[in-house]
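# What follows is a predicted protein model with its sequence.
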Amino acid sequence: MKLAVVGGGSTYTPELIDGFARLRDTLPVSELVLIDPAADRLDLVGGLARRIFAKQGHPGRIVTTSDLDAGVEGADAVLLQLRVGGQAARQQDETWPLECGCVGQETTGAGGLAKALRTVPVVLDIAERVRRTNPDAWIIDFTNPVGIVTRALLQAGHKAVGLCNVAIGLQRKFAALLQVTPAEVHLDHVGLNHLTWELGVRLGGPQGDNVLPKLLAEHGDTIADDLRLPSQVLDRLGVVPSYYLRYFYAHDEVVREMGTKPSRAAEVAAMERELLAMYGDPALDEKPELLAKRGGAFYSEAAVDLTASLLGGERGGSKGPSGKGGGGRRAGGSPVQVVNTYNNGTLPFLADDAVIEVPARVDGRGAVPLPVPELDPLYAGLIAHVTAYEDLALEAALRGGRDRVFRALLAHPLVGQYAYADGLTDRLIEHNREHLAWA
């Protein structure tokens, strides 16, 4: 089985490598190709990746290349984890929106739109090149904003599924609080990427007992502290929102905070410099503890599980597109996973081609969302609102133009005023000209 990682020079990659090494019985990889245009970073990450495989006794071969077409040729699945413009673009995304009194964040609000505009055309170009080389390959998108990027891929006819680590992180957190194994915890996780709520926490499977009330009663303060929301908010809602909901539920407070401390982008950039120095140490043969602070916790386990399910074939077990079938062993991930995929009637107030983030049954045919509980208007209304923004954001990313950018910003609930939308449009275009073919 051959996998390719586009953005393989990312400091995230050793997290992914560690998962591939530990979970090789779930996902038997024979060749892993790390693809990145930044040759210096790729050398450091690739060297550490090989040492991690060697230490854990993984027999797979790790290849590094800056040649996308050669790297993806024959791949059974291609994982996308790229950042167009790097941390410098992220720093801008997190700062110029504050000039208009709006949240500066890389995946939502004005900064999230800027990232979408930079990213969608690049990802679609990569996907077309993958399709020319290997039309049967699965594309797994971890690149933010995952919902918009995944929808762009699906609309273009690619075999794509979007992946985020929010759900698996909460699953692990709840399992620890309940003192059970993560496999015993099923989440009623509903919404859009980075706009989700845990409506239930069930033990034993989708039909298991809902222990969310017990969790909130016994551990509400701990959960609220992690989300940086008052525990009274969780008590009143009776659900657990994603930590990204803080940008909506405490917008003005967040903007004030952002104006008084260094951006997350600056923190991450400093962390990346330290991590890359560590990766260059030939004695290092495991992911360093510092990587946990970088973000993306449990990403590797989610990625392994999803890839294994997609490449495991239908319940009869077809081989992947390379025909190698994992060296005679069939991949086998969990049958139900939280992913980003087409709505297809799951949320009746959204179009079928909206991309939602919910538990889905995953196998070699793709992801099919499971039924979800009926949503309170408090959540359904915000989901519908942000979906309308995502529709306009994708149109702006595909077709360009100042007016389309303005319309998307005006539609976003974190912007919503024409004066803000006008000012943010000017700033977005000015800071991203080199990445916008139409600007």
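Yep, that arrived.
# switch to C-alpha atoms for all contacts and neighbour counts from now on
Fine.
# Can you show me the strands along the stretch 1-150 of the chain?
2-6, 31-35, 61-65, 77-80, 138-141 (DSSP state E, counting those that start in this stretch).
# could you dump the ones you listed to TSV with distance to His435?
Supplementary listing: those in TSV, determined by distance: least, CA to CA, whole Å:
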stretch	distance to His435
strand 2-6	18
strand 31-35	20
strand 61-65	23
strand 77-80	18
strand 138-141	20
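# Quick check: Ser146 vs Phe20, distance?
To be clear, residue 146 is Val; Ser isn't right here. In this structure, Val146 and Phe20 are 22 Å apart, going by CA to CA, to the nearest Å.
# Kindly apply the preceding question to Thr341 instead.
With distances defined as CA to CA, the gap from Thr341 to Phe20 amounts to 24 Å.
# before we move on, what about Ala308?
Taken as CA to CA, the spacing of Ala308 relative to Phe20 amounts to 11 Å.
# Quick check: neighbours shared by those two?
Shared between the contact lists of Ala308 and Phe20 (criterion: CA atoms under 8 Å, 6 or more residues apart in numbering) are residues Leu27.
# Settle this for me: Leu245 is touching Leu195, isn't it.
Yes. Counting by CA atoms under 8 Å, Leu195 is a contact partner of Leu245 at 6.3 Å.
# Between the two, which has more neighbouring residues?
Leu195 (21 against 17; other CA atoms under 10 Å).
# show me what contacts that one?
In this structure, Leu195 makes contact with 241-242, 244-245, 383, judged by CA under 8 Å, 6+ apart.
# Same list (the residues you listed) but as a markdown table, adding distance to Val5 and secondary structure.
Output for those, formatted as a markdown table (distance: CA to CA, whole Å; DSSP: H, G, I helix; E, B strand; the rest coil):
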| residue | distance to Val5 | secondary structure |
| --- | --- | --- |
| Pro241 | 31 | strand |
| Ser242 | 27 | coil |
| Tyr244 | 26 | helix |
| Leu245 | 30 | helix |
| Ile383 | 31 | helix |
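# Against that first model, consider the following:
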Amino acid sequence: MGALKVAIVGGGSTYTPELIDGFARLRDTLPIDEVVLIDPAEERLALIAGLARRIFAKQGHGARVSTATAVADGVDGADAVLLQLRVGGQAARDEDETWPLECGCVGQETTGAGGLAKAMRTVPVVLDIAEHVRRANPDAWIIDFTNPVGIVTRALQAAGHKAVGLCNVAIGFQRKFAAHLGIDPELVRLDHVGLNHLTWERGVTVLDHVGAATGHEALPKLLGDFGQQIADDVRMPLSLIRRLGLVPSYYLRYYYQHDAVVEELRVKGSRAAEVAAIERELLDLYADPTLDTKPELLGTRGGAFYSEAAVNLLAPLLGTGDTGVQVVNTRNDGTLPFLPDDAVIEVQAEVGAGGVRPLPLQPVEPLYAGLIAHVTAYEQLALRAAIVGGRGRVYAALLAHPLIGQNELAEQLTDRLIAHNRAYLSWA
């Protein structure tokens, strides 16, 4: 491959320096020649681009950083396009996390009614962006970081785009488990199964050496020696973790402890308010012309290890790295036989220049398969509502969600979702 160009839609995000730092550090794996930051917010775009150039220069990387306010201009000639946008910004997120609580339901930006609202705002915008990418370079890969990743990735794939979704939950577990065991993270392979933000670690294999096909199972040791730390990390009781005998992702607490979390959120307030305050501080730091590294504060924003996950995915897809195994969000195609082929699942996959191929899985136990199937049905209805619109489709998706599932709740939440998002819904 010749000169490598990567475009980042949502390049004005406070996340972007995390990606840039990874691109600079991992240049041997992914030799990028140009990064294009795309964002309509010109002031923030200039700020982030300036810091990106300083980070590259500090690490002796020769990549060029350019900017664009129009998607069509920025994606022209790009080999890969990363999506990390938030339609409506933190203000819309704050609403997603607030109005569901009025109905006694969890208020969260990707789970439940708030997650549906975000999908409704996001899917049409992402599909429009993807059409610009297709016209500019039909061979370009679209890497979706934008939540809800499963629904957005399914929308992209259904429209025929070369798309794969990426989340940092799995790589976060990999790094934390490796730290507990005192080993290289590359020696840790997860039996990670489910949907985006609905996953479980059923096994943790410690490979005999990096790249090996064999190893030994370490999950019992992790639960035995580090159970309390793991339980604290996912914010669930140790007794639950031990009873399950596996590690659920943090997002399972919205299902396993729904009512307790609702009460907690009513007292604590929205995460959006916290993030907005962190972002203001970060932007002040980014404005310092002497800053040439990502600040420690960025670690509190979320998105840890996103850059490593992105490079690990992009390098084999673009032919600059060897075929490898990584947890991604991709088309099911029979991997979980109880789901439709076009469902998007989050599992280990072989990633190479030919694309993404999910690895075979051991059968999923009914306790988890039932919830996976239930949420997949919701996601299918949510995608239809986001693409076609209509109050009835919003209601159907909410009624299908396992955290809602009651007529009165679905009616109330439908009215609130439409009222709070009318500006983003062309049919409302």
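Nice, I can see it. Everything numeric in this text was worked out from a predicted model, so none of it was measured.
# So which of the strands of the stretch 1-150 of the first structure is nearest Leu275 of the first structure?
Between Leu275 of the first structure and the strands of the stretch 1-150 of the first structure, the shortest separation by CA to CA is 17.6 Å, and it involves strand 31-35.
# So which bit of the second structure is the closest one matched to?
In the comparison with the second structure, strand 31-35 of the first structure aligns to the range 34-38 (TM-score structural alignment).
# out of the contacts of Leu195 of the first structure, which one sits closest to Pro182 of the first structure?
Using CA to CA, the shortest approach to Pro182 of the first structure within the contacts of Leu195 of the first structure belongs to Ser242, at 18.2 Å.
# Tell me how far the residue lying closest to that closest one once chain neighbours are set aside lies from Ile383 of the first structure.
Leaving aside its sequence neighbours, Ser242 of the first structure sits nearest to Thr196 (CA to CA, 6 or more residues apart in numbering; 5.4 Å). If you measure Thr196 of the first structure against Ile383 of the first structure using CA to CA, the figure is 9 Å.
# For the residue nearest the centre of the first structure, pull up the helix or strand it's in.
Within the first structure, one residue has its C-alpha closest to the average C-alpha position: by CA atoms, centre = their mean, that is Cys164, at 3.3 Å. Taking DSSP states H and E as the criterion, no element holds Cys164 of the first structure; it sits outside all helices and strands.
# Show me what it lines up with in the second structure.
Counting by TM-score structural alignment, which is the criterion used here, Cys164 of the first structure corresponds to Cys167 in the second structure.
# So that match is in contact with Asn147, correct?
No. At 9.0 Å, Cys167 of the second structure and Asn147 do not qualify as touching, with contact defined as CA under 8 Å.
# Give me the buried stretch members for stretch 136-147 of the first structure, please.
Across stretch 136-147 of the first structure, burial judged by 16 or more other CA atoms under 10 Å covers 136-147.
# who touches the match of strand 31-35 of the first structure?
Residues lying outside stretch 34-38 of the second structure but in contact with it, judged by CA under 8 Å, 6+ apart, are 3-12, 45, 49, 63-71, 74-75.
# The same query, at a cut-off of 10 Å, please.
Contacts made with stretch 34-38 of the second structure from outside it, assessed by CA atoms under 10 Å, 6 or more residues apart in numbering, are listed as 3-13, 16, 20, 23, 45-46, 48-49, 52-53, 62-76, 78, 81-83, 85.
# What's the match for Leu394 of the first structure in the second structure?
The alignment partner of Leu394 of the first structure in the second structure, by TM-score structural alignment, is Leu383.
# Gly191 of the first structure too?
Taking TM-score structural alignment, the alignment pairs Gly191 of the first structure with Gly194 from the second structure.
# what's the next secondary structure element after the one helix or strand that match maps to?
When secondary structure is defined using DSSP H and E, the element that contains Gly194 of the second structure is strand 188-195. Beyond strand 188-195 of the second structure in the direction of the C-terminus, DSSP H and E gives the next helix or strand as strand 198-207.
# gap between Gly77 of the second structure and Gly302 of the second structure?
As for Gly77 of the second structure, its distance to Gly302 of the second structure is 30 Å (criterion: CA to CA).
# neighbour count winner among those two?
Between Gly77 of the second structure and Gly302, Gly77 has the larger neighbour count (other CA under 10 Å), namely 17 against 12.
# show me the residues around that one that make contact.
Counting by CA under 10 Å, 6+ apart, Gly77 of the second structure touches 4-7, 133, 136-140.
# Tell me if I am right that Glu272 of the first structure is in a strand.
No. Remark: Glu272 of the first structure does not belong to a strand; assigned using DSSP: H, G, I helix; E, B strand; the rest coil, it is helix.
# In contact with it: list those residues for me.
If you count contacts by CA under 10 Å, 6+ apart, Glu272 of the first structure has them with 10-12, 87, 266, 278, 290-291, 294.
# among the residues you listed, which are in helices?
Counting by DSSP state H, the contacts of Glu272 of the first structure place 87, 266, 278, 291, 294 in helices.
# Show the buried residues in these.
Neighbour-count burial (16+ other CA under 10 Å) is assigned, among those, to 278, 291, 294.
# how near is Gln387 of the second structure to Ala410 of the second structure?
No Gln there; residue 387 of the second structure is Ile. If you go by CA to CA, the gap between Ile387 of the second structure and Ala410 of the second structure works out to 19 Å.
# Please apply the same query to Phe305 of the second structure.
Between Phe305 of the second structure and Ala410 of the second structure the distance is 36 Å, computed by CA to CA.
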